[in-house]
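# Here is the input, now give the coordinates:
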Amino acid sequence: MVDGLLGLLNPMASLSDMAPSGVMVERQVVRSLAALVGFDPATADGVCTSGGTVSNLIAVLAARNRAFPEAWEKGVAGMRPRAFCSEDVHYSVRRVFGIAGMGSDALTAISTDAAGRMRVGLLEEAIHLARRAGESPFLVVAGAPSTPIGAFDPIGAIGAVARAAGLWLHVDAAHGGGLLFSERLRPLLAGAAVADSFSMDGHKMVFQPSSQGWLRFRHGADAYAAFRQRVPYLLGPDGADSDFDAIGKSLQCTRRLDALKLWVTWHLYGSRTLGGWAEQCVATARAFYQRLVDHPDFEPVHVPACNIVCFRARHPSGRHDDGFHDALRARLLVQGNAWVVLTTWRGERLLRTAWMNPTQGEEQVAAVVAALAAARASLLAAG
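From the prediction side, this is the model:
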């Protein structure tokens, strides 16, 4: 309904004189989401984006420009920037470093513990070693959750290290940010209020139509740090025509009013319902995990922290076989009655599910497990 309305009205949501009510809608949602993270909505700011990749790009540019004030005009040659992330960071973070001209080699991947969470002690050591080597640490990226198995980095502890070292903390919660709507699941993101920036996708665990991302900054002035330009016909001397405009904070000039989708959803259903939907997805993932634990042919590789479950298919030989997993997924797709993806974690090819539909439950879990078992049996029978 809202997508149809946006197509009909076609508002340009970057400037208040072109879509005054639309810009106010986005501003209201940004402030409400900032409060959800734990930021002060009176001083925080942010912007609606197309998704996690663009949100991460803007956050990294803002962190870079704060650490290296001449980087926008002169680049970072000779500055030796250094940033830190989990070894399981989302691919977009490395992509962003390539786009930003720092190179993906400027990222140090920190090893994770048995549960897939960044090891904070190793982070602290890596920052110290980088400084001894003459590099310039400026940023830490925490995952909420990481991509492969949905592990949540210990944001509070990472934030304490970043703050002590004078580094920017960005929380990439593109997948898990929607859990903040749930009082039961919110502790998974404990410590997020100390972040300098926080990204979240509406089209993931806030159940919005694609595409919709949100980026929030604890300090409102940082929202304008990413793009340092003077465009007289659009931007004022401080980078925006007014406090209500998004143009100084956004990668794009022409933007749909995608903020309206979440504004309508939030007003219609409220935080409790949105949180309940997230809880249902996590409950379904945990039911799927338990089915795998009880099944002789499959083996989960982790206890799910959220709605993501990765697992092995047991090979009759007793050894792990990456090719067997590839073939099993291909057979499952041919059957056409269930869909899983492949991932690689700690050197192993695994099957991965992300339970994203709050209307699903035990019935769908049983159907997926049955489809997996049938695909495995068919594959083995075919030799």
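# contacts, neighbours, all on C-alpha from now
Fine.
# which residues of the stretch 51-200 of the chain fall in helices?
With helices called from DSSP state H, counting those that start in this stretch, the stretch 51-200 of the chain shows them at 52-67, 71-74, 91-99, 120-132, 155-165.
# what's the angle from the last one to helix 120-132?
It stands for helix 155-165. If you take axes from the mean of the first three to the mean of the last three CA atoms, to 10 degrees, helix 155-165 sits at 20 degrees to helix 120-132.
# For helix 155-165, enumerate the helices and strands it packs against.
helix 120-132, strand 136-143, strand 168-173 (3 or more CA pairs under 8 Å, 6 or more residues apart in numbering; DSSP states H and E).
# now the helices of the stretch 51-200 of the chain in TSV, with distance to Asp45?
Below are these laid out as TSV (distance: least, CA to CA, whole Å):
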stretch	distance to Asp45
helix 52-67	12
helix 71-74	21
helix 91-99	22
helix 120-132	28
helix 155-165	20
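# So which of the ones you listed is the most surrounded?
helix 52-67 (a mean of 24; mean count of other CA atoms under 10 Å).
# Specify the angle between that one and strand 168-173 in degrees.
Calculated by the same axes, to 10 degrees, helix 52-67 forms an angle of 170 degrees with strand 168-173.
# re earlier: wait, which of the helices of the stretch 51-200 of the chain is closest to Ala173?
Comparing the helices of the stretch 51-200 of the chain by their distance to Ala173 (CA to CA), the top pick is helix 52-67, with 8.3 Å.
# Between strand 136-143 and the closest one, find me the angle.
150 degrees.
# packing partners for helix 52-67?
Using 3+ CA pairs under 8 Å, 6+ apart: helix 52-67 touches helix 71-74, helix 91-99, strand 136-143, strand 168-173, strand 197-201, strand 213-217.
# got the buried residues for stretch 370-383?
371-376, 379 (16 or more other CA atoms under 10 Å).
# Just give the number of residues close to Ala142.
28 (other CA atoms under 10 Å).
# From Val96, how far off is the closest residue to it other than its chain neighbours?
Among residues not flanking Ala142 along the chain, Val171 sits closest, at 4.9 Å (CA to CA, 6 or more residues apart in numbering). Counting by CA to CA, to the nearest Å, the gap from Val171 to Val96 is 15 Å.
# I have a second one here; can you model it like the first so I can compare?
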Amino acid sequence: MPDRNHNFIVFSPHISIRFISDIQSRNFTDDSKFLLLGLTEDAELQRLLFMLFLIMYLVTVLGNLLIILAVSSDSHLYTPMYFFISILSITDICLSTTTIPNMLVNIQTQNKSITYTGCLCQIFFVLVFNGFEICLLSAMSYDRYVAICHPLRYMVIMNPCFCGLMILFSLFISMVDAFVHTLMVLHLSFCTEVKIRQFFCELAQILKLACSSTFINNIFIYFFGCILGVVPFSGIIFSYTQIISSVLRIPSTSGKYKAFSTCGSHLSVVFLFYGTSFGVYISSMFSHSSINTAVASVMYSVVPQMMNPFIYSLRNTDIKVSLRELIGRIPFSNDFAIVKSH
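As a prediction, this is how the structure comes out:
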């Protein structure tokens, strides 16, 4: 019979190999980089995507900046509704800036890598601004509910202090959600080179590539998904149920149209945001193609932020008037008119 020392010698290489593999998997996140493969590896398509995303990013930033300037420069727009619209524009700029510039740099330099710290930062800020936008849309629906169902008490209920508390509470909830998810990612280990078929670090993609258990991570995803998904959406449904019920009691057709027109822009933004998010969820469930999932992610992380300024500027008369006045005050527009007249 082999003695104990002989047994130890026989089994020790397996133990050593397993121990070294465990150390390598845990240390991978400390000194290595992730690879963002993007939407395609074709050089021609990458150049096309660079121009497309650059244009989309510039349109997003400039469009939302114009909304912010229009609201801040016109004292007639110092109301809760336009306060929420300006905060939404700031959120859209921040969300787009979290993902698109890094993608543009990677395409231009042909460097697909992102540091582990940079990837965690992207996960954190994407979750923060996405969660904040969800809560903000719910707050805006409550604002429309008070304006239509309780018009005489509107300024009393939607006072500056209450609006500020709604913003701070929404930001707090979204930051807690992002902090918990990012902290849980720190406990994951990655056994091989992490290649993310996406143009930014998305939490769902990171969890799929982890070689350690993600059970706890998924529990937190479902828990906060109920808080940030079901609760705000239920608030939106409740608000518009009350709004529709109140509007239907208005006798005149013009009165009904006027009441519904104040909600048109917000409803369009809600449908765009939740429609694209639902599309991503369906795509991830029924499509096993990583390319399709990546393209679907573009729809909720880029498109709504670019379209929101157009929705509010085209459908809102007050903002259109304010934008005309703002552009009219720009010096070069007056100089151009003088030169043209000569």
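# And the TM-score between them?
Remark: TM-score between the superposed chains equals 0.24 [TM-score structural alignment, normalised by the length of the second structure]; 122 aligned residues with a CA RMSD of 6.0 Å.
# I'd guessed Thr182 of the second structure sits against Cys119; true?
No. Taking contacts as CA atoms under 8 Å, Thr182 of the second structure lies outside contact range of Cys119: 9.9 Å.
# quick revisit: between the helices and strands packed on helix 52-67 of the first structure, which one is closest to Gly46 of the first structure.
strand 213-217 (4.1 Å).
# between the closest one and strand 168-173, how big is the angle?
150 degrees.
# what packs against strand 213-217 of the first structure?
By 3+ CA pairs under 8 Å, 6+ apart, strand 213-217 of the first structure packs against helix 20-37, strand 45-49, helix 52-67, strand 197-201.
# mind redoing it with 10 Å?
helix 20-37, strand 45-49, helix 52-67, strand 168-173, strand 197-201 (3 or more CA pairs under 10 Å, 6 or more residues apart in numbering; DSSP states H and E).
# can you put the ones you listed in JSON lines and add distance to Ile127 of the first structure?
JSON lines is the format used below for these (distance: least, CA to CA, whole Å):
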{"stretch": "helix 20-37", "distance to Ile127 of the first structure": "26"}
{"stretch": "strand 45-49", "distance to Ile127 of the first structure": "28"}
{"stretch": "helix 52-67", "distance to Ile127 of the first structure": "15"}
{"stretch": "strand 168-173", "distance to Ile127 of the first structure": "13"}
{"stretch": "strand 197-201", "distance to Ile127 of the first structure": "20"}
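# can you give me the strands in the second structure?
33-36, 113-115, 195-196 (DSSP state E).
# I'd like these as JSON lines, with mean neighbour count appended.
Listed next are the strands of the second structure as JSON lines, based on neighbours: other CA atoms under 10 Å:
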{"stretch": "strand 33-36", "mean neighbour count": "21"}
{"stretch": "strand 113-115", "mean neighbour count": "17"}
{"stretch": "strand 195-196", "mean neighbour count": "20"}
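# would you turn the ones you listed into JSON lines with distance to Tyr57 of the second structure?
Listed next are the strands of the second structure as JSON lines, based on distance: least, CA to CA, whole Å:
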{"stretch": "strand 33-36", "distance to Tyr57 of the second structure": "19"}
{"stretch": "strand 113-115", "distance to Tyr57 of the second structure": "20"}
{"stretch": "strand 195-196", "distance to Tyr57 of the second structure": "22"}
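# Would you mind saying which of these lies nearest Ile17 of the second structure?
Taking these one by one with CA to CA, strand 33-36 is closest: 23.6 Å.
# how far does the closest one sit from the chain's center?
21 Å (CA atoms, centre = their mean, to the nearest Å).
# same check, this time on stretch 259-269 of the second structure
21 Å.
# possible to save the helices and strands packed on helix 52-67 of the first structure as CSV with distance to Phe288 of the first structure?
Listed next are these as CSV, based on distance: least, CA to CA, whole Å:
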stretch, distance to Phe288 of the first structure
helix 71-74, 48
helix 91-99, 26
strand 136-143, 23
strand 168-173, 23
strand 197-201, 24
strand 213-217, 28
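# Any figure for the gap between Leu268 of the first structure and Lys261 of the first structure?
Relative to Lys261 of the first structure, and taking CA to CA, Leu268 of the first structure is found at 11 Å.
# picking up where we left off before, with respect to Thr276 of the second structure, which of the strands of the second structure lies nearest?
The nearest among those, by CA to CA, is strand 195-196 at 21.1 Å.
# Which other helices and strands does that closest one contact?
strand 33-36, helix 203-209.
# so which of those gets nearest Ser21 of the second structure?
Here helix 203-209 is closest among those (CA to CA), at 16.7 Å.
# Report all helices and strands that the closest one contacts.
Contacts defined by 3+ CA pairs under 10 Å, 6+ apart place helix 203-209 of the second structure against helix 116-149, helix 160-185, strand 195-196, helix 215-225, helix 290-301.
# Return the set of buried residues in that helix.
By neighbour count on 16+ other CA under 10 Å, the buried set for helix 203-209 of the second structure is 203, 205-207, 209.
# Next: stretch 267-282 of the second structure.
Going by 16+ other CA under 10 Å, stretch 267-282 of the second structure has these buried residues: 267, 269-270, 272-274, 276-277, 279-280.
# among the residues you listed, which are in helices?
Under the assignment DSSP state H, those contribute 267, 269-270, 272-274, 276-277, 279-280 to helices.
# follow-up on the earlier one: format the helices and strands packed on helix 203-209 of the second structure as TSV; extra columns: distance to Phe8 of the second structure.
As requested, these are exported to TSV (distance: least, CA to CA, whole Å):
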stretch	distance to Phe8 of the second structure
helix 116-149	38
helix 160-185	36
strand 195-196	38
helix 215-225	34
helix 290-301	46
